[in-house]
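[1] predicted coordinates and the sequence they were generated for:
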Amino acid sequence: MPLRWTFRGGVAALACTLATPCIAQVSIPDPAAKLLECRNIQSESERLACFDSAAAAFIAAREDGAIVVLDREEVEQARRQTFGFNINVLNPFDRQERPGALQSITSTVSSARQVAGGKWLVALEDGSTWLQIDTETVYIRPTPNLEAQVRRAALGSYMMSVGGARSMRVKRQ
C-alpha cells in the first residue's frame, strides 16, 4: 500500500476521532420538552415552580426567535406558497411525506407569454411563476379569469394545465 494512502487514512481517522466528541457534546435545549417534564413532578409547589420556569424559558426562546409557533392555517399557507420549490432539506413542514401532502394547486392566471423557444411562462395570481420545460406545443389563450392547475407528477416534476388545454411539464421560477 502506498504511503500516501496510509497517510490519508490516518488523517481521516484522526479527523473522525476528533470530531466525534464535539458532535456528541452538542445538544439543543428544547423548552417545550421542559414543559412536558414538569408534569411528572408530584409536589404541587415544585411542579408549579417548574412550570413557571419552563414557561419563562419558552417565552424567552419565542421572543429570541429560537422557537417559532405556527397554527395549522399558517403552515398550510406556507406549504401553498412553496409548492413547486424543491426545499425538502429546509422545509420544516415536510419532515416526512404525508398522505395529506399538497398534491396540486389551482389559481387564476395573471399573465402568460411565450419566451425563447416557444415555451410558456405563466404567472399565477398567488404569486408563483411557472416555466414550461418540455417541448410539447400548447395553445393558451390568455383571457381574463383563466384557471390553471399545477399538480405533482412523476419523479418530482410538475404538470400544468391552463384553461383546459393540454398539460405541459413545468418548473417553478
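    Great, that's in hand. Everything numeric here is computed off the predicted structure, so don't read it as measured data.
[2] only C-alpha atoms for contact and neighbour calcs from this point on.
    Fine.
[3] how about residues contacting stretch 18-36?
    50, 51, 54, 55, 57, 58, 61 (Cα atoms under 8 Å, 6 or more residues apart in numbering).
[4] how about that stretch: buried residues?
    Buried residues in stretch 18-36, defined by neighbour count with 16 or more other Cα atoms under 10 Å: 31, 34, 35.
[5] output these in TSV, with secondary structure and distance to residue 155 appended to each entry.
    Shown next, in TSV, are the buried residues of stretch 18-36 (DSSP: H, G, I helix; E, B strand; the rest coil; distance: Cα to Cα, whole Å):
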residue	secondary structure	distance to residue 155
31	helix	38
34	helix	41
35	helix	41
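[6] next, the one to line up against it:
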Amino acid sequence: MNDRNNIARKLSAILLCASTALSAPALAADKDEAISKPPAIYTDLVACKNITEAEQRLACFDEKVAALETAQTNNQVVIADREQVREARRGLFGLSLPRIKLFDGDGDDGDQIDQIEGIIASARASRSGKWVIKLEDGAVWQQTDAPRSTSRRPRADDAIAIKRGSLGSFVAKVNGGRAFKVKRIVN
C-alpha cells in the first residue's frame, strides 16, 4: 500500500507539472514544439553558463538554483528521472487519459508499455458472473467478455499478464491460461 501511495504522489506531482507546462504554451504556433520545450525556470538556469565573468556566473547559478529548488518544493516543477516516468506509465497502464507527451512512449527511450505482469491480490465474480480482479499494486481490472471465457477461477497469488489487444482493448491471462478481455476500472 505504501508503494501505491508513493506512486500516486509522484504521479499527481508529475501530472501537476505536465498540466502547468501544457497550459502556458497553448498560444505557441507549433504545439509539439511548445510541449517539448523545457520550462523557463530550467532554461534560465542553463543560460547562466554563458556568463563569462566568474562572479556574475556564480551569482546567476545561485539565484536560479534557489528559484528551481523553491519551485520544486512548491510542486510547480517536478524533477523525475526516466525510471520514475516508466513507473508512472506502468501505473497508468489501461487507463484512458489525455495524451501527455511525457507519457506517450514516443520519446528517445521508446518505452511504450504494451504488457504488464503482476500478482492477483483478490478476485471476485460480479453479479453478471464476470471477474473483477485486483492486483497487488492496487490496479483493478474487470472482465468484459463472456464469463465462461476463463478456463479456471482466478485466485489470490495467481500470476496475471495483461497486454494491449486490438482497437484499444486489453487481454488478460491468469497463470498462462486462456486469454479473456478486460478493462481497467477505477476503484
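    Nice, thanks for sending it over. Being a predicted model, the structure only gives us computed values, none of them experimental.
[7] what's the TM-score once they're superposed?
    Overlay of the two chains. TM-score (TM-score structural alignment, normalised by the length of the first structure): 0.74; 148 aligned residues with a Cα RMSD of 2.4 Å.
[8] find me the equivalent region of the longest strand seen in the first structure in the second structure.
    Ranked by residue count and defined by DSSP state E, the top strand of the first structure is strand 104-114. The alignment of strand 104-114 of the first structure onto the second structure (TM-score structural alignment) spans residues 115-125.
[9] same question, stretch 154-172 of the first structure
    Across the second structure, the stretch matching stretch 154-172 of the first structure (TM-score structural alignment) is residues 166-184.
[10] how far away from the center of its chain is the matching stretch?
    20 Å (Cα atoms, centre = their mean, to the nearest Å).
[11] can you list the residues that contact the longest strand of the first structure?
    Contacts to strand 104-114 of the first structure, defined as Cα under 8 Å, 6+ apart, come from residues 80, 83, 120-126, 142, 144-152.
[12] look up how far residue 42 of the second structure lies from the residue of the second structure most remote from its centre.
    Distance from the C-alpha centroid of the second structure, by Cα atoms, centre = their mean, peaks at residue 53 (42.3 Å). Using Cα to Cα, to the nearest Å, residue 53 of the second structure is found at 21 Å from residue 42 of the second structure.
[13] cool, and residue 62 of the second structure?
    As judged by Cα to Cα, residue 62 of the second structure and residue 42 of the second structure stand 13 Å apart.
[14] same deal with residue 114 of the second structure?
    For residue 114 of the second structure relative to residue 42 of the second structure (Cα to Cα), the value is 32 Å.
[15] what do we get in the first structure for the residue farthest from the centre of the second structure?
    Residue 53 of the second structure maps onto residue 43 in the first structure when the alignment is built from TM-score structural alignment.
[16] repeat for residue 74 of the second structure
    Looks like residue 74 of the second structure aligns to residue 64 there (TM-score structural alignment).
[17] the second structure: helices as residue ranges?
    Using DSSP state H, the helices of the second structure run over 2-23, 31-36, 40-47, 54-73, 82-92.
[18] the third one vs the first structure, average offset?
    Superposing on the first structure places helix 40-47 of the second structure at an average distance of 1.0 Å from its equivalents, by mean Cα distance after the TM-score superposition for the first structure.
[19] same check on the fourth one?
    Helix 54-73 of the second structure, aligned to the first structure and superposed, deviates on average by 1.3 Å (mean Cα distance after the TM-score superposition for the first structure).
[20] I'd like the distance between the spatially most central residue of the first structure and residue 46 of the first structure.
    Residue closest to the average C-alpha location in the first structure (Cα atoms, centre = their mean): residue 91, at 2.2 Å. Distance of residue 91 of the first structure to residue 46 of the first structure, given as Cα to Cα: 38 Å.
[21] for residue 75 of the first structure, same thing?
    If you measure residue 75 of the first structure against residue 46 of the first structure using Cα to Cα, the figure is 36 Å.
[22] ditto for residue 55 of the first structure
    14 Å.
[23] cool, residue 96 of the first structure as well?
    Taken as Cα to Cα, the span from residue 96 of the first structure to residue 46 of the first structure is 38 Å.
[24] who has more neighbours, the two?
    Taking neighbours as other Cα atoms under 10 Å, residue 96 of the first structure and residue 46 compare with residue 46 leading, 12 against 9.
[25] mind listing what the residue nearest to residue 111 of the second structure when sequence neighbours are not counted touches?
    Distances taken as Cα to Cα, 6 or more residues apart in numbering place residue 105 nearest to residue 111 of the second structure, at 4.8 Å, with adjacent residues excluded. Shown in contact with residue 105 of the second structure (Cα under 8 Å, 6+ apart): 111, 112, 113.
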